[in-house]
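[1] when you get a sec, could you give me coordinates for this:
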Amino acid sequence: MGWGSFYKSKKPRGFRYTYLTFDPKKKELERKIRLSKHRVDPEANPLTEEDLKENLRGRLRRNSERLAKYGDPEDFSESIGKKNRQLVFVLAILFAFTYWIFESLGITTWADFAQLFIFW
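    Here you go, the predicted structure:
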């Protein structure tokens, strides 16, 4: 089947079946009740492994989405300032290089500059 292909074929999507008796609101309510009972008396109501995994998964997802969208808030102002300084520096070098090239070609006025393009 894959003898003549030069690219990696995509894997088929996984099959997910949601049962008809599944109620996500009820499951979320039960989870919140377990968490609140744990906050009141942690020794009598320990968290299940599922609660710990879900809490960690949700926290990681929220953090990664926020970082992907906005970046780290502490580094945001520094990164904008750094990017602006780099842009000004590159533009200054580009302007100096262009000026040096025009001086070496003997182009000192706008008329000389226009003649350069008319003859091309």
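[2] for the rest of this, base every contact and every neighbour count on C-alpha atoms.
    OK.
[3] in the chain, which spans are helices?
    Under the criterion DSSP state H, the chain contains helices at 24-40, 49-70, 73-105, 110-118.
[4] let's see this one next to it:
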Amino acid sequence: MSEETIFSRIIKGDIPADIVYEDELCIAIRDVAPKAPTHLLVIPRKPIPRLVDASPEDQKILGHLMLAVGEIACKAGIGDAFRVVINNGEGAGQTVFHLHLHILGNKAFSEAELGF
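    As a prediction, the model looks like this:
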């Protein structure tokens, strides 16, 4: 990765954030511009710019992120109804090029909002 992202700086402790979960492979923070009553970001400590930039060596991290989402959602009181979003690339709405998963919950999503 050529330049440091805001997420890398949060992970290093250079920028404050509302951290709701952390372990050896990832952290989760509250989104500063939430799109749902509960909007959390799950961020791997390893700076992978986009999902398509992940390599076979990242398989453990990717699987861990998915398992962490369930644990984080449960601890956040979302229950078993939530949405997980990964934006891959600028055309898909990615604005920070450090892979992250959005957990959106405590909101009923309409069929139109789901986009499919």
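[5] just the TM-score for the two chains, thanks.
    The TM-score (TM-score structural alignment, normalised by the length of the second structure) is 0.25; 40 aligned residues with a CA RMSD of 3.7 Å.
[6] let's have the helices of the first structure in TSV, adding mean neighbour count.
    Formatted as TSV, the helices of the first structure follow (neighbours: other CA atoms under 10 Å):
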stretch	mean neighbour count
helix 24-40	13
helix 49-70	12
helix 73-105	12
helix 110-118	11
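[7] I'd like the next helix or strand past the longest helix along the second structure.
    If you go by DSSP H, the second structure has its longest helix at helix 59-75. Next helix or strand after helix 59-75 of the second structure toward the C-terminus (DSSP states H and E): strand 82-85.
[8] which other helices and strands does that following strand contact?
    Here strand 82-85 of the second structure is seen to pack against strand 101-105 when contacts are counted using 3 or more CA pairs under 8 Å, 6 or more residues apart in numbering; DSSP states H and E.
[9] same for the longest strand along the second structure, what does it pack against?
    The residue-count maximum for a strand in the second structure (DSSP state E) belongs to strand 38-44. Applying 3+ CA pairs under 8 Å, 6+ apart, we find strand 38-44 of the second structure packed against strand 26-30, helix 59-75, strand 101-105.
[10] and the angle for it with strand 26-30?
    160 degrees (axes from the mean of the first three to the mean of the last three CA atoms, to 10 degrees).
[11] what's the separation between T38 of the second structure and R9 of the second structure?
    23 Å (CA to CA, to the nearest Å).
[12] right, I'll leave it there.
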